[in-house]
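# Pasted the sequence and its predicted model underneath.
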Amino acid sequence: MSTLDRVLKDALQLSPEQQEMLLKILQNRYHENRRAEIATDAQQTLANFHTGKFRPQSAQDVISALRGVS
């Protein structure tokens, strides 16, 4: 049995109130982790920009590049 299967089996043994609490805890931790990942990525991107790895561009130039328009 995989770890996920065991976790799900154990979670189903909880009362409905505990299951709801578990869901909220998992959602909160997921969101916290995603925010931390996004913040780390943003810090790295800013560091790259400040060291000259990216050049300043207008919003219109970025949109055109994303659309494949020259």
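Noted; the coordinates are in hand.

# Every contact and neighbour count from this point should use C-alpha atoms.
Fine.

# What is the neighbour count of Ala47?
Per other C-alpha atoms under 10 Å, the neighbour tally for Ala47 reads 13.

# ok, structure two:
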Amino acid sequence: MVTFEQALDTISQLPPEQQEMLIEIIKNRLIETRRQEIAQDAKVAIAAFHQGQLSHQSVAEVITELRTILLESE
């Protein structure tokens, strides 16, 4: 297996244009991975809602709950 340091050394040997291409490829892969995670989370949440594990909330209730969570994490 290649170490992180070895990967960096290999990348530094590439021409700048290829390094930039590699950056874009990695960014796009990370974005796609995150999209898949969000989609999976949504499927789980929808299934939980349909099974009655989640309740209806108004927008105001959701905003209040999010603010509380954000304040607690500071």
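On my side now, so go ahead. The model shown is predicted, which means the values in this text are computed figures rather than measured ones.

# So Val2 of structure 2: helix, strand or coil?
coil (DSSP: H, G, I helix; E, B strand; the rest coil).

# What of Leu14 of structure 2?
Applying three-state DSSP: Leu14 of structure 2 is coil.

# Structure 1: which residue goes with that one?
In structure 1, Leu14 of structure 2 lines up with Leu14, judged by TM-score structural alignment.

# Now for its match: which residues touch it?
Residues near Leu14 of structure 1 by C-alpha atoms under 8 Å, 6 or more residues apart in numbering: none.

# And what about Lys53 of structure 1, helix, strand or coil?
Classified using three-state DSSP, Lys53 of structure 1 is coil.

# ok, now how distant is it from Arg34 of structure 1?
Applying C-alpha to C-alpha, to the nearest Å, the value for Lys53 of structure 1 to Arg34 of structure 1 is 25 Å.

# for Asn48 of structure 1, same thing?
Computed as C-alpha to C-alpha, the Asn48 of structure 1 to Arg34 of structure 1 distance reads 21 Å.

# where do the helices sit along structure 2?
4-12, 16-50, 59-72 (DSSP state H).

# average gap between the longest one and structure 1?
Yep, that's helix 16-50 of structure 2 we're talking about. By mean C-alpha distance after the TM-score superposition for structure 1, the fitted helix 16-50 of structure 2 averages 0.5 Å away from its aligned residues in structure 1.

# With that, I have no additional questions.
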